[in-house]
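sequence unknown, structure follows:
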């Protein structure tokens, strides 16, 4: 998982939930011995959120996440209560239970109430490419400007977003990343209503499920259903800019744009790959700043983050300084250095997920990487999933950005990557692996001192886990 904001309890007035209130809102029934005056400030839907007096969601059938059973048992003396559905069977009568028909639906009701009580400002980030990295940049800016975020998992699904909002304090500035699935149910949108809503891009991810880029744009545009006086940040370079802008205006949002387009409000002028320096015009004012993570796509992400910060009146000088130290998110550009017997190898881990747009973007960034002295530039690419009938064409189309990336070898994983191999010259072709199972053994015979390896593929292919395992075994430093 990547670093998205989980609500930080320190330094903010919390929104306590009373026992009777919880039952009334969720339509649930309490079971077991629990004082009527009991309250909680935390609905713990994953392990790291468990604290004394928390209402804990164990693993249940009607909610995507949940706290491990052993974790609950270890914290039995900390005054916990459990939040469960009708099918849940408790083997420990020590815990009081709030039992509901569906935990997910109950969490939506709680999220709606928490959002209504929230007097702070909420930022929601969506997009086909770059939303996690952009959210990380925003979180770094918020921390630097006195609004610290508690780092946690990437809970951008329906269950996760509702869990985050249900845990909102009464004030402060907070963020949530939102996946496309959240927008399928209109009733869930009442719990979101961000003050700043942004879409990083519209790409080809999820084509198999949603059918077209236009359909993806229409769903993601629902993030622009903002709070009164809210701001919509729109990608100016998108082919759907006019549609997104009009949709945002129809929700009553104030619209600002970012990108390379001459009319973008936050405009990228130049990006220097040698030192990661960005020159940009931000609402008519020229600024030059450094970003830590390489790539033109990261420079564009930084503009999106700065537009969000500026929309909230945050100090742009402090914000741009924060971007210079924002670390890459796990699986999205982090560099792992491993020590082999022959010497050190760098691995650029982009293997958390993949679609045609994101693969082309990271290949363009990798093209700007200098070949290490005595080493090679290698790529290990796994299948891009959920692309539907166009999958073969999309895989084959990666040949152009690969040829532009100045690589010495391309290794591939998965059935769909065979379509790419047919389009590449023979001298570039490294081994092909049917699955990720044999990748580690294969890399052991290929990697040598001073190599730099880019790894990219859809999460379900399993390359992220392989690289994490490799890093644990041979990690040098980071």
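Perfect, I can see it now. A quick note: this is a predicted structure, and the numbers were derived from the prediction, not measured.

Going by C-alpha atoms from here, please, whenever you check contacts or count neighbours.
Fine.

how about residue 210, what does it touch?
Going by C-alpha atoms under 8 Å, 6 or more residues apart in numbering, residue 210 touches residue 216.

What of residue 478?
Contacts of residue 478 by C-alpha under 8 Å, 6+ apart are 335-337.

Can you tell me how far it is from residue 337?
Taking C-alpha to C-alpha, to the nearest Å as the measure, residue 478 falls 6 Å from residue 337.

what do you get for residue 400?
For residue 400 relative to residue 337 (C-alpha to C-alpha), the value is 28 Å.

Of the two, which one has the most company?
residue 337 (19 against 13; other C-alpha atoms under 10 Å).

May I ask you to confirm that the more buried one is in contact with residue 470?
No. With contacts counted by C-alpha atoms under 8 Å, residue 337 stays clear of residue 470, the gap being 10.0 Å.

At which residues are the helices of the stretch 201-350 of the chain located?
Ranges of helices in the stretch 201-350 of the chain, per DSSP state H, counting those that start in this stretch, are 207-210, 213-220, 241-250, 296-311, 316-323.

Setting aside sequence neighbours, what's the nearest residue to residue 286?
Excluding its sequence neighbours, the residue lying closest to residue 286 (C-alpha to C-alpha, 6 or more residues apart in numbering) is residue 280, at 5.8 Å.

meant to ask about residue 457
residue 382 (4.1 Å).

try residue 448
Nearest to residue 448 is residue 342, by C-alpha to C-alpha, 6+ apart, at 6.1 Å.

what's the answer for residue 133, then?
Per C-alpha to C-alpha, 6+ apart, closest to residue 133 is residue 329, 6.3 Å.

what's the answer for residue 419, then?
Using C-alpha to C-alpha, 6+ apart, the nearest residue to residue 419 is residue 396, at 5.3 Å.

number of nearby residues for the one you found?
Count around residue 396 with other C-alpha under 10 Å applied: 18.

And it, how far from residue 427?
17 Å.

got the contact list for residue 110?
So residue 110 contacts 22, 25-26, 166 (C-alpha under 8 Å, 6+ apart).

Sitting in helices, which of these do you find?
22, 25-26, 166 (DSSP state H).

any idea which of those residues has the most stuff around it?
That'd be residue 166 among the ones in helices among the contacts of residue 110, by other C-alpha under 10 Å, with 24 neighbours.

wait, it sits on residue 115?
Yes. Using C-alpha under 8 Å, residue 166 is in contact with residue 115, at 7.3 Å.

ok, structure two:
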């Protein structure tokens, strides 16, 4: 069967759905077909092609929420996508909130996922995500800002054709504003482009 949304975590969830459908003696083939139509909504993995002055690039909007497991899954998904031409894999990451005293260590611990999944640049915002940013080698540091609004111009000015950009963070880190800034500045690629 095919899935309409990428990611190991989606595959695992789809298998659980199919097991439940089978346990209920429902139509397994119909359920599998329905999973092919699964499309992630805005903020939860929606993808769109936007047009920078130099050409199209991909935006993956994961801006609605972030926790250690979902952040790693988003970074792994980014690593599975080939940037085109001179494009880069770019992770734009905001704080994962409500993690208690282990928050800084959990953020810093994402460095292994970033490096291991071929992410070229990290743009980070928030006091907790500073721990990750500082743990990265200089070649992977895109920019850091205390707030999402400060990161917007730093990111938008460097996007180019072929880039694959994932935006992710807890809702309170306001990463959705970066997605809005990107879609306001760069038009959506249409079939005519």
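Sure thing, it's come through. It should be emphasised that the depicted structure is a prediction, and the values quoted were computed from it without experimental measurement.

Got a TM-score for the pair?
For this chain pair, the superposition-based TM-score is 0.91 by TM-score structural alignment, normalised by the length of structure 2; 190 aligned residues with a C-alpha RMSD of 1.6 Å.

follow-up on the earlier one: what is the aligned counterpart of the residue nearest to residue 133 of structure 1 in structure 2?
When structure 2 is aligned by TM-score structural alignment, the residue opposite residue 329 of structure 1 is residue 41.

Could you report the neighbour count for its match?
By the other C-alpha under 10 Å criterion, the neighbourhood of residue 41 of structure 2 contains 12 residues.

Could you check which helix or strand contains the residue minimising distance to the centre of structure 2?
Most central in structure 2 under C-alpha atoms, centre = their mean is residue 166, positioned 3.2 Å from the mean C-alpha point. Element membership of residue 166 of structure 2 [criterion: DSSP states H and E] is strand 164-168.

list the buried ones in that strand?
Using 16 or more other C-alpha atoms under 10 Å as the test for burial, strand 164-168 of structure 2 gives 164-168.

Pick out the most distant pair among the residues you listed.
164 and 168 (13.2 Å; C-alpha to C-alpha).

what residue of structure 1 matches up with residue 53 of structure 2?
Checking TM-score structural alignment: residue 53 of structure 2 goes with residue 341.

Now which residue in structure 2 aligns to residue 399 of structure 1?
With TM-score structural alignment as the criterion, residue 399 of structure 1 matches residue 111.

The strand or helix carrying its match: average distance to aligned residues in structure 1?
Assessed by DSSP H and E, residue 111 of structure 2 sits inside helix 110-116. Comparison of helix 110-116 of structure 2 with structure 1 after fitting gives an average deviation of 0.7 Å (mean C-alpha distance after the TM-score superposition for structure 1).

And that helix, what does it pack against?
helix 68-80, helix 129-135 (3 or more C-alpha pairs under 8 Å, 6 or more residues apart in numbering; DSSP states H and E).

Which one of the ones you listed lies nearest to residue 6 of structure 2?
Taking C-alpha to C-alpha, helix 68-80 is the member of those nearest to residue 6 of structure 2, at 7.3 Å.

Onto which residues of structure 1 does the closest one map?
With TM-score structural alignment as the criterion, helix 68-80 of structure 2 aligns to 356-368.

just stretch 155-165 of structure 2 next, same as before
Under the criterion TM-score structural alignment, stretch 155-165 of structure 2 matches residues 443-453.

can you tell me which residue in structure 1 aligns to residue 145 of structure 2?
So residue 145 of structure 2 corresponds to residue 433, using TM-score structural alignment.

Surely its match is in contact with residue 412?
Yes. Counting by C-alpha under 8 Å, residue 433 of structure 1 does reach residue 412; the two are 6.2 Å apart.

Give me the more crowded residue out of those two.
Remark: of residue 433 of structure 1 and residue 412, residue 412 carries more neighbours, 27 against 18, as counted by other C-alpha under 10 Å.

which ones are touching the more buried one?
Counting by C-alpha under 8 Å, 6+ apart, residue 412 of structure 1 makes contact with 380-383, 418, 421, 430-433.

any idea what it aligns with in structure 2?
Alignment note (TM-score structural alignment): residue 412 of structure 1 maps to residue 124 of structure 2.

Check the secondary structure at its match for me.
strand (DSSP: H, G, I helix; E, B strand; the rest coil).

can you tell me how far it sits from residue 9 of structure 2?
In terms of C-alpha to C-alpha, residue 124 of structure 2 sits 24 Å off from residue 9 of structure 2.

Nearest spatial neighbour of the alignment partner in structure 1 of residue 3 of structure 2, chain-adjacent residues omitted?
Using TM-score structural alignment, the partner of residue 3 of structure 2 in structure 1 is residue 291. Counting by C-alpha to C-alpha, 6+ apart, residue 324 is the residue found nearest to residue 291 of structure 1 once chain neighbours are left out, at 4.4 Å.

hang on, isn't the one you found packed against residue 290?
Yes. Look at residue 324 of structure 1 against residue 290 with C-alpha under 8 Å: they come within range, at 5.1 Å.

more neighbours, those two?
More neighbours surround residue 290 than the other of residue 324 of structure 1 and residue 290, with 21 against 17 (other C-alpha under 10 Å).

ok, the more buried one to residue 427 of structure 1 distance?
From residue 290 of structure 1 over to residue 427 of structure 1 (counting by C-alpha to C-alpha), the distance is 37 Å.

does residue 172 of structure 2 really touch residue 125, like I thought?
No. Taking C-alpha under 8 Å as the definition, residue 172 of structure 2 is not a contact partner of residue 125, at 11.7 Å.

Same drill for these two, tell me which one is more crowded.
residue 125 (28 against 16).

so stretch 214-234 of structure 1 matches what in structure 2?
Aligned using TM-score structural alignment, stretch 214-234 of structure 1 spans no residues in structure 2.

Kindly check the end-to-end length of that stretch for me.
Stretch 214-234 of structure 1 stretches 15 Å from its first residue to its last (C-alpha to C-alpha).

How about stretch 321-337 of structure 1?
26 Å.

Would you mark the buried spots in that stretch?
In stretch 321-337 of structure 1, counting by 16+ other C-alpha under 10 Å, buried: 321-324, 326-337.

Equivalent analysis for stretch 136-152 of structure 2, please.
Neighbour count says stretch 136-152 of structure 2 has 136, 140-148, 151-152 buried, by 16+ other C-alpha under 10 Å.

now for residue 313 of structure 1: what does it line up with in structure 2?
Using TM-score structural alignment, residue 313 of structure 1 sits opposite residue 25 in structure 2.

so what's that match up against?
Residues near residue 25 of structure 2 by C-alpha under 8 Å, 6+ apart: none.
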